[in-house]
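S.K.: coordinates for the following, if possible.
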Amino acid sequence: MVVIRLARGGSKKRPFYSIVVADSRYARDGRFIEQLGFYNPIARGGEIPLKLNLESLDAWVAKGAQLSDRVKTLAKQARKAA
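M.R.: Next up, the predicted model:
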């Protein structure tokens, strides 16, 4: 099954997440099909906290990809901001 989920990056105590399309059998931070954006939960000042390509997201959902719970919330935030 293809899922759209967060892949963790960054360093210890400084998380940074990539929003990726991946096969559910792959490791969380492992191989992925496409990167759709990023999420920085501790963005400060002029940093961008969320960037998401909504057109690609909609295309993958139309193909049958499932969204993780957190990505659903982030997509809702991105649509509201756009």
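
S.K.: please make it C-alpha for all contacts and neighbour counts, starting now.
M.R.: OK.

S.K.: now do the contacts for R31.
M.R.: A22 (CA atoms under 8 Å, 6 or more residues apart in numbering).

S.K.: so it: helix, strand or coil?
M.R.: Applying DSSP: H, G, I helix; E, B strand; the rest coil to R31 yields a three-state assignment of coil.

S.K.: one more: the one 10 residues further on?
M.R.: Here P41 is coil, with the state taken from three-state DSSP.

S.K.: now do the contacts for it.
M.R.: 15-16, 49.

S.K.: now the most centrally placed residue in the chain: which helix or strand?
M.R.: Centrality entry for the chain: nearest residue to the mean C-alpha point is I19, 1.9 Å, by CA atoms, centre = their mean. Using DSSP states H and E, I19 sits in strand 14-23.

S.K.: to compare against the first, here's another:
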Amino acid sequence: MSLKIRLARGGSKKRPYYTVVVADARSPRDGRFIEKLGSWNPMLGKDDANRVVINGERIQHWIAAGAQPTDRVLRFMDEAGLAKREARSNPEKAKPGKKAEERAKEKAAKVEEAAAAAE
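M.R.: Coordinates of the predicted model:
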């Protein structure tokens, strides 16, 4: 049985509230879980102490038992000092798309034409 430490969504529409749970990887997101390990309330401010609450001792227990945290939970663990998450970098994602590049070329050409006409 593969175990995951992941988020289960609660709360009403447009008012999310997540619980950090350990569950079988095959169970649904909001379905059956083994144990509740903490919570995350994204509606609170980033500087609020109650935004992310996790039980570090139990998380360490489940990791020792073979549970794998999801990326978001690993971020929370990194902030709490329980694990190390390597920063990811995708420089290709920041580049503009083909249409944006074409628009930029057209705009530059219009600026050059206007400057030539002004002289």
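
S.K.: TM-score of the superposed pair?
M.R.: Aligned and superposed, the two chains score 0.89 in TM-score terms (TM-score structural alignment, normalised by the length of the first structure); 80 aligned residues with a CA RMSD of 1.7 Å.

S.K.: related to what we said a few turns ago, mean shift between the strand holding I19 of the first structure and the second structure?
M.R.: Here the mean offset of strand 14-23 of the first structure against the second structure after fitting is 0.3 Å, by mean CA distance after the TM-score superposition for the first structure.

S.K.: give me the helices and strands touching that strand, please.
M.R.: strand 2-11, strand 34-39 (3 or more CA pairs under 8 Å, 6 or more residues apart in numbering; DSSP states H and E).

S.K.: picking up where we left off before, out of the contacts of P41 of the first structure, who's nearest Q35 of the first structure?
M.R.: F16 (13.7 Å; CA to CA).

S.K.: so the closest one sits against R8, correct?
M.R.: Yes - between F16 of the first structure and R8 there is a contact under CA atoms under 8 Å: 5.9 Å.

S.K.: in a markdown table: the helices and strands packed on strand 14-23 of the first structure, plus mean neighbour count.
M.R.: As requested, those are arranged in a markdown table below (neighbours: other CA atoms under 10 Å):
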| stretch | mean neighbour count |
| --- | --- |
| strand 2-11 | 18 |
| strand 34-39 | 18 |
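
S.K.: ok, which of those comes nearest R28 of the first structure?
M.R.: Using CA to CA, the nearest of those to R28 of the first structure is strand 2-11, at 5.7 Å.

S.K.: what's in contact with that closest one?
M.R.: Contacts for strand 2-11 of the first structure (CA under 8 Å, 6+ apart): 15-24, 28-30, 64-68, 70-71.

S.K.: buried ones among the residues you listed?
M.R.: With burial judged by 16 or more other CA atoms under 10 Å, the buried subset of these is 16-23, 65-67, 71.

S.K.: how about the nearest residue to S56 of the first structure, chain neighbours excluded?
M.R.: Leaving aside its sequence neighbours, S56 of the first structure sits nearest to L36 (CA to CA, 6 or more residues apart in numbering; 6.9 Å).
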